[in-house]
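K.L.:
Structural data only, the sequence is not supplied:
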């Protein structure tokens, strides 16, 4: 019977080793999915935006939505065309930011730029944030600004921009923050938000949007949020949202923009 003891000891050592390996893998898996972790896959998660919000950045990529053959939203009732408004607001935002940041314009004329090309332009600038400018359309009863985001590192910037736009809105309301996986909120490797400055299909709001002075207020509001984000980072805007793993957005995805 004494000859069985070495075999039993080897078996127990093997089981203990397997349990230790399993526990190590489980701990590594948990740590790699938490915001701010530095686990084995943290560098890849960082590219997906699973990190703190930007601070100290010196470049803002300003994307005037639509353009060229893509008019965006068009309101026959109010006569407003989204691509024209987005370019105007983008230029005003550039002027507001000129003394504080390097500004990269995705388009500076009435030209078409593919969504994936817009992402590539943003990805060429490492220490930057992307602000994509749009205007909404829908039921004539709908009004107010809203700001889209997806990445964890884009949340506080979106929150600041939405807060400032709500303060400007003639509707005195807010459509709020919307977490949505779009090509311009999910795919860039830099913090990125998509701003809807208001509804061109709402008669009252369209009257404001048609006024250059009002669009200047919108530009100042966005610029102030960017300066605050660069200076304070996430600041005291509350806990960051949870990370959501999702593949890049592609053409044909629901509500792609």
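P.N.:
Perfect, I can see it now. From a predicted model like this one, the values you see are computed outputs, not experimental measurements.
K.L.:
For the rest of this, base every contact and every neighbour count on C-alpha atoms.
P.N.:
Noted.
K.L.:
Near the nearest residue to residue 220 once chain neighbours are set aside, how many other residues are there?
P.N.:
Spatially, and ignoring its direct neighbours in sequence, residue 220 is nearest to residue 96 (6.4 Å; C-alpha to C-alpha, 6 or more residues apart in numbering). Neighbourhood size, residue 96 [other C-alpha atoms under 10 Å]: 18.
K.L.:
Starting from residue 130, give me the distance back to residue 96.
P.N.:
Relative to residue 130, residue 96 is positioned 16 Å away (C-alpha to C-alpha, to the nearest Å).
K.L.:
thinking again about what came up before, for the residue nearest to residue 220, which three-state class applies?
P.N.:
helix (DSSP: H, G, I helix; E, B strand; the rest coil).
K.L.:
before we move on, what about residue 189?
P.N.:
coil.
K.L.:
Residue 124 is in contact with that one, correct?
P.N.:
No: the criterion here is C-alpha atoms under 8 Å, and residue 189 misses it with residue 124 at 9.3 Å.
K.L.:
So for those two, which sits in the more crowded spot?
P.N.:
residue 189 (22 against 12).
K.L.:
In space, what's closest to that one - neighbours in sequence excluded?
P.N.:
Here the residue nearest residue 189, using C-alpha to C-alpha, 6+ apart, is residue 47, at 5.3 Å.
K.L.:
Also residue 111?
P.N.:
In space, residue 111 is closest to residue 68, 4.1 Å off (C-alpha to C-alpha, 6+ apart).
K.L.:
Next up, a structure to set beside the first:
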């Protein structure tokens, strides 16, 4: 993505140079600049998509309103092809990406970082990128992005992967954005406890979905409301893992908590049962455990832990856990605090929200694995349940439930402060 940044910087420099060459900043140029600043940048628009071919060769075509630079590469286990491009406004049909054709099982698209979008193809088997290019508009046809795939065996696929020589296959997010309120100039250090709020999914990763309602949007709205409620009290400093529709890899979410020396990490999600597996309802609070508390908890953890694969992150490059006795001791203490918070959350939320029949569960969620940060994952409800979904989109319900969570956080810190004061 460094090349993408260079393209954007070069494009900006060209615009400035053009303004100087053609008479400096004219009134028209200045007015255009002010308008752009007011409405935000105008991104290229993707308007249509087509897939052609068979299980030997498959071509993907995306119509755009302008030519853009692209970068394509393959990933294994599972087989995927990733196309990185500048930030694009996707105006495709709602069902785009769900139908299989040729070598492409399905594809998804969306934002992976500010200024950068991504398309990820799930493949039916090993395939090489025969070509990937962008075309200028010509003969009444729009600009196009074209990716041509060709079926190969595993050995050929591995050779192509090695020949690519790419030492870093994760999304080109140079530094993970930490979203917090700016401190006043020359102000004293903020020593308040740090609470990290982590709205799940985002960008290319929609999470669960019911009609037009996506988990990533529902939990972002809830997370922002929770941030505002906590900040209003002024007791804690709040850090968000995301404040917009951006994809954040799981490991980077954990790093945000650790880098900020967080006293608490709260991940917000909404569940859904797979079609044909019955119905379930109510909120659930999850804590970390090596062994899932039940089959449903294990299913959910497996699903949530695939977020990086959905976004095109190469999971083989994730660091292995350090098996150290000090880490183990820290994790035990952290899990004790996490379990305490989970019980407080259930106690408060049951007064405002419908709770699952077994509201306290545990499983191996990667996003909860910081060894020194008490962490919980709140599943607000099931988007697959009509009654739960009706609550999830209700501002009244959101306000009451946000208040309950804020009260539980207050009770959690009050208990820790009291326990930290030695008895006379």
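P.N.:
It's in. Please read all numbers here as calculations on a predicted model, not as lab measurements.
K.L.:
Quick check: TM-score for this pair?
P.N.:
Superposed pair, TM-score by TM-score structural alignment, normalised by the length of structure 1: 0.64. Supporting alignment: 178 aligned residues with a C-alpha RMSD of 2.1 Å.
K.L.:
Give me the aligned partner of the residue nearest to residue 111 of structure 1 over in structure 2.
P.N.:
Aligning on TM-score structural alignment places residue 68 of structure 1 opposite residue 203 in structure 2.
K.L.:
what's the spacing between that match and residue 180 of structure 2?
P.N.:
Taken as C-alpha to C-alpha, the span from residue 203 of structure 2 to residue 180 of structure 2 is 20 Å.
K.L.:
the more surrounded of these two?
P.N.:
Shown here are residue 203 of structure 2 and residue 180; by other C-alpha under 10 Å, residue 203 has more neighbours (22 against 15).
K.L.:
contacting residues for the more buried one?
P.N.:
110-113, 216, 245-247 (C-alpha atoms under 8 Å, 6 or more residues apart in numbering).
K.L.:
Please apply the same query to residue 200 of structure 1.
P.N.:
Neighbours of residue 200 of structure 1 in contact, by C-alpha under 8 Å, 6+ apart: 73-75, 78, 80-82, 135-137, 206, 209.
K.L.:
Please narrow those residues to those residing in strands.
P.N.:
In this view, these that belong to strands under DSSP state E are 135-136.
K.L.:
Let me have the contacts of residue 200 of structure 1 in TSV, extended by neighbour count and distance to residue 88 of structure 1.
P.N.:
Below are these laid out as TSV (neighbours: other C-alpha atoms under 10 Å; distance: C-alpha to C-alpha, whole Å):
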residue	neighbour count	distance to residue 88 of structure 1
73	19	15
74	17	16
75	17	17
78	16	17
80	19	12
81	16	11
82	25	10
135	25	12
136	21	15
137	18	18
206	19	15
209	23	11
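K.L.:
Can you add distance to residue 15 of structure 1 and give the contacts of residue 200 of structure 1 back as JSON lines?
P.N.:
Output for those, formatted as JSON lines (distance: C-alpha to C-alpha, whole Å):
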{"residue": "73", "distance to residue 15 of structure 1": "64"}
{"residue": "74", "distance to residue 15 of structure 1": "68"}
{"residue": "75", "distance to residue 15 of structure 1": "70"}
{"residue": "78", "distance to residue 15 of structure 1": "74"}
{"residue": "80", "distance to residue 15 of structure 1": "71"}
{"residue": "81", "distance to residue 15 of structure 1": "69"}
{"residue": "82", "distance to residue 15 of structure 1": "65"}
{"residue": "135", "distance to residue 15 of structure 1": "62"}
{"residue": "136", "distance to residue 15 of structure 1": "61"}
{"residue": "137", "distance to residue 15 of structure 1": "63"}
{"residue": "206", "distance to residue 15 of structure 1": "71"}
{"residue": "209", "distance to residue 15 of structure 1": "70"}
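K.L.:
if you look at the contacts of residue 203 of structure 2, which of them are in helices?
P.N.:
residue 216 (DSSP state H).
K.L.:
Show me the two of the contacts of residue 203 of structure 2 that sit farthest apart.
P.N.:
113 and 216 (14.7 Å; C-alpha to C-alpha).
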